[in-house]
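Asker: I'll drop the sequence and a predicted model, then ask my questions.
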Amino acid sequence: MSELFGKSLIGTRVGDYLVQDLVGQGGMSMVFRARDERLGRQVALKVLAPQLALDTRFRQRFVRESRTVAGIDHPNIIPIFEAGEADGLLFIAMRYVEGRDLRGLLDHEGPPPVARANRLLSQVASALDSAHQQGLVHRDVKPANILIAGGAGTGEPEHVYLTDFGLTKSTYSLAGLTSQGQFLGTPRYVAPEQITGQPVDGRSDLYALGCVAYEVLTGVPPFQRDSELALLYAHVSDDPAPVTSHRPDLPPSVDLVMARALAKSPVERYGTCREFVAALRDAISGEDFTGLAAYRPAGHPVDTRPPLGSSTHPSHPRAPSAPAPRPAARIRLTRGRLAGVAFAVLAVIALGVAFLTLRGGGGNVWKKYPSTVAAPFTFSYPGGWEARTHADLFAVASPAAEEFERLFTTPIAGDWTSVNGLISQEPARAQGVYTGVSDSLNLSDSSENLQESLKSLMPGEVGYAGAPVPVTVGGHPAFRIDGVVSDPKAGGRLDFFAYVVQRPGAPAAFLTFFCAPASCDRPLFDRMISGAVIGQ
């Protein structure tokens, strides 16, 4: 939202609220100090970008979710007085808190003493657990959303408020706000499952709280990288430096507590936010506690049972127990029955072979593409496909390799004539792999620049389904980018998902799977990418 728009609201009324001062702003909202003309009180008025009110579904869900948050009665969650629409603007009226946020405290004072840090984190943890018990997940826990009232010079003890609960981040996707690759969440504090598009629950907020706690103790976030993409990849694949590498005065047990809070898998984390903060407090004080014994680093067996007191946690309930195995029934096979069973087994095998043959274009016989200068991947592909290497530029593997080699020969303006015919008449053959190397692809670039660089390698107009997602391919860091490429003249279209892979000391390589619209065989492509080996 523009600053000019914010200034234009000062002195005007939004509903029953007289807008007085702009106190904060983000990409999709602004927060003002305002006066409730009905009750004569100061409020914080959050006004959303005007275009959001144009989406009917967004308006309905906005009001519904805001009312849900308003129903939470917790001393550490900012109370919501009203949520509604006035003069084409969506707004939320909240309690106005005099003070500053944790971001400002860290920037101006640095890490607080551990006793103060514990008091602050304990209040945030209590607020989050209360929200989780009512089925709400914050999804954007960060220092800027933690307000601190009272404290030095006020005569009042410090009181923490968790804010920005007025909209769950899933609401924004209803308005199409992820269509341009916008990432919902703050990269410094976001959980791996949010980045990779997996389901989130209260343990995602716990991970973010762990990132905040790390910064509160050390003065720096757990991951620092040169670009947003590299930062997201670090959350998914890297381990943070131990807290004690920044704070050697703290006991080593603090590192174990933080490692569990920041575990890549949600099942390895603590069951609740308060359990995590209590374990951190005990570790700092040097007390023995059970939280250490329950955690094992990744790669070791982990007890995934929820801790005591969290088995009914609504945001991540206990999985149902598997039924006890039933004793095997004794079956006496006569010669006739044995022959019948053998015939049935053979019939099933024959049907399976026929299915694989139809599905993979070559049955269970797979071929292997050897790594080349043009395409430094060794990968397997169905036997009914053909692989072609085009000079030292790229390679394709497809049931229609000739047609797709011709298409990808000319980036941006490829010859779609034959491929359009396949898409409309033989969509099962309009699939395959396009792979090569490019000096223009750089995983350290921003999301927008990486996507722009990939466009230059595609044979038509490109649109993206979202931001690049950090993954690994053959043990190398990579990003997966989903999108569509289309013929600007005749309108033919291919869906694709591309893997851009970083190679040490060499240009990045790409492996792009494509198919006719809405017909990608994901299990087939997943098998191919899982077995890919990266060459130099």
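Answerer: Looks like it came in fine. Residues are numbered from 1 along each chain as shown.
Asker: use CA for all of it now, contacts and neighbours both
Answerer: Noted.
Asker: name the element Gln42 belongs to?
Answerer: Remark: Gln42 resides in strand 41-48, with elements defined by DSSP states H and E.
Asker: Could you do Val97 as well?
Answerer: Counting by DSSP H and E, Val97 is found in no helix or strand.
Asker: follow-up on the earlier one: for the strand holding Gln42, give me every contacting residue.
Answerer: 17, 19, 28-36, 89-97 (C-alpha atoms under 8 Å, 6 or more residues apart in numbering).
Asker: now do stretch 116-131
Answerer: 72, 74-77, 137-138, 146, 159-162, 202, 205, 209, 213, 216-217, 272-274, 277-278, 281.
Asker: Structure two is appended below for comparative analysis:
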Amino acid sequence: MDSPRNSLGPGAEVAGYRVQSLIARGSRGVVYRALDVEHDRPVALRLLAPELSADHEFSRRFDRESRLVASMDHPNILPVYGTGEWSGLLYAAMHHVRGTDLQSELDRRGPLPLPEALRILTETAAALDAAHEAGVIHRDVRPGNILLSEDPLPADGADGHRHVYLAGFGLGRPMAIASGAATPAQVPGTVDYLAPEQIRGGDVDGRADVYALACVAFALLTGRPPFDEADGEGDEEARLRAHLAGKPPRLAGERPDVPAVVESAILRGMARDRADRPPSCGALVGLMSGAPATDAGRVPPPPPDATTEPAGDGPAHGGDDDVRAEPGRPADTGGGPGPGPRPDQHGGSRHRAVPRVGGRTRRMIVLGAVLLLLLGLGLVLARWSPGEKYVPFRAEGVPYTLDVPESWTARTHQAGDSTVSVLSPADLTAFFADDPEAPAAVGRTAADDPSGVVGLAIYHRPTGLEGQSPAARVDAAEALLPGREAYLVHRGEATVGDLTGQVMEGSVQLPTATLQVRVLVVEADPAQLLVFFAPSPLFHERAEVFDEVTASLRRTG
């Protein structure tokens, strides 16, 4: 990287771009602030390293990725104005962002507030899903490739929200470390956000980006990547093994303010088997806010040649793990206003950018979908009356009574050594009896009639709860709950009517929906497990009902 071609001073011209200053330098190239002479606008000009530029296969991949990224019209994808070759070096001219990258923000501030983190994740997810629709898999989603502009677009409002740009397309790469075909030393960039299938060297689709975005979510809320504790010496092989076989870390101990539904969404996004992950990045972020884990689109396929062709440095501004601002220089990822019209690349470049289409239409479709979702939710909520009558419930052998809504029908069945009473409008007996076909059926009911899947399950004499620590009780309760996966977080001790108990919160994953749950371990003789449940979009609306039922518990006998 000491080549004179990569040490350009102010005034030097590269294919119609006049260099103004150096922004950053890294192993894959350098990034300059430059002026697009033809269009009189600032750009971030990236010159790639000579060894990369001389690689024929890399050059072909760079060309393909450049065309695809340039064709994408999305407000959160960093615009690429032009690419080409100059003096034997590949280059890319990108929108110049005045601001910082998310990794620098985390280094400076540490963990972010949940609302801010969710805004960043929402915009990043939108960019990734748009890329997947265009046939582009990012493969290198991490905080260093997420840029925060100091110049919000008008649509961002005046709330201080910094606009998000996703950069780094083309920097990801398939790997085969697990099979011995590669070692961490041969892997450019960080290993902290790689999906297991990337590490194994298998085919990659959009769910690899879902995994990475879940890891980014963990980093935003804790200030560190998920498996950075795998080795105190920073051993990358240990972190790779953790991605392949380690247990995903939990948020509850570090961020007790974060709702359990957020943690359960992150854990689902980090599932080692990609079939168990949400089908899109938008679905992942939706789970964090309580939306069902469904997606209207298909799982995006791998890009062309994905199984045989590793991706290299593409036309992204940023993206090098070891790219650092020059000493004494501010952390400047660009400058100037938000993106205006994006004319075709000037004639001096090798390729012309593909015209961008459909951005406004896509945003209008998304807005319409949101309005329909809100309208549908309002219709569902209208079916429930806050003044609903409550009636007493008492089961044989249960040392307490409680009052439940009149619309909840009680059904009791035997489950091993325990008896389970399920109180809800719909018949969910098969679900709590662990019928393998039931989760899919309950998911369909949750989609068609969400208010029918609201209620309480009472486990009488459940095993594994007596004399256990709070953490052990969480594990025991997770094992008892039905569904594909259950995630619970200990929330402390509480008064439950005139009894005491341990409170947990979390979720139960269905194939097409998420049930949010509040679990109480009631200190009775024997201990009782009470599970309040509702589809995630309804849970907070029903919390008042659950509180009233809980407060009505009265010891008997």
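Answerer: Yes, it's here. No experiment lies behind these values; they were computed from the predicted model shown.
Asker: Out of the contacts of strand 41-48 of the first structure, which sit inside strands?
Answerer: Of the positions in the contacts of strand 41-48 of the first structure, 17, 19, 29-36, 89-95 sit in strands, assigned by DSSP state E.
Asker: just to revisit the earlier point, mind giving me the ChimeraX select for the contacts of stretch 116-131 of the first structure, buried ones only?
Answerer: Applying 16 or more other C-alpha atoms under 10 Å to the contacts of stretch 116-131 of the first structure leaves a buried subset, and the ChimeraX line that selects it is:
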select :72,76,77,137,138,146,159,160,161,162,202,205,209,213,216,217,272,273,274,277,278,281
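Asker: out of the contacts of stretch 116-131 of the first structure, which are inside strands?
Answerer: With strands taken from DSSP E, the overlap with the contacts of stretch 116-131 of the first structure comprises Ile146, His159, Val160, Tyr161, Leu162.
Asker: The second one -> the second structure?
Answerer: Yep, that's His159 of the first structure we're talking about. Mapped onto the second structure by TM-score structural alignment, His159 of the first structure lines up with His163.
Asker: looking at it, Gly201 of the second structure is touching Met175, isn't it?
Answerer: Yes: using C-alpha atoms under 8 Å, Gly201 of the second structure is in contact with Met175, at 4.3 Å.
Asker: more crowded one of these two?
Answerer: Between Gly201 of the second structure and Met175, counting by other C-alpha atoms under 10 Å, Met175 is the more crowded of the two (24 against 21).
Asker: ok, now how distant is the more buried one from Arg239 of the second structure?
Answerer: Distance check for Met175 of the second structure against Arg239 of the second structure: by C-alpha to C-alpha, to the nearest Å, it reads 15 Å.
Asker: Next secondary structure element downstream of the strand holding Gln42 of the first structure?
Answerer: Towards the C-terminus, the helix or strand next in line after strand 41-48 of the first structure, according to DSSP H and E, is helix 56-70.
Asker: Show the subsequent helix or strand relative to that following helix.
Answerer: Toward the C-terminal end, the helix or strand that comes next after helix 56-70 of the first structure (DSSP H and E) is strand 80-86.
Asker: mind listing what's buried in that next one?
Answerer: For strand 80-86 of the first structure, a neighbour-count test (16+ other C-alpha under 10 Å) marks Ile80, Phe81, Ala83, Gly84, Glu85 as buried.
Asker: quick check: angle from it to strand 41-48?
Answerer: Between the axis of strand 80-86 of the first structure and that of strand 41-48 there is an angle of 50 degrees, by axes from the mean of the first three to the mean of the last three C-alpha atoms, to 10 degrees.
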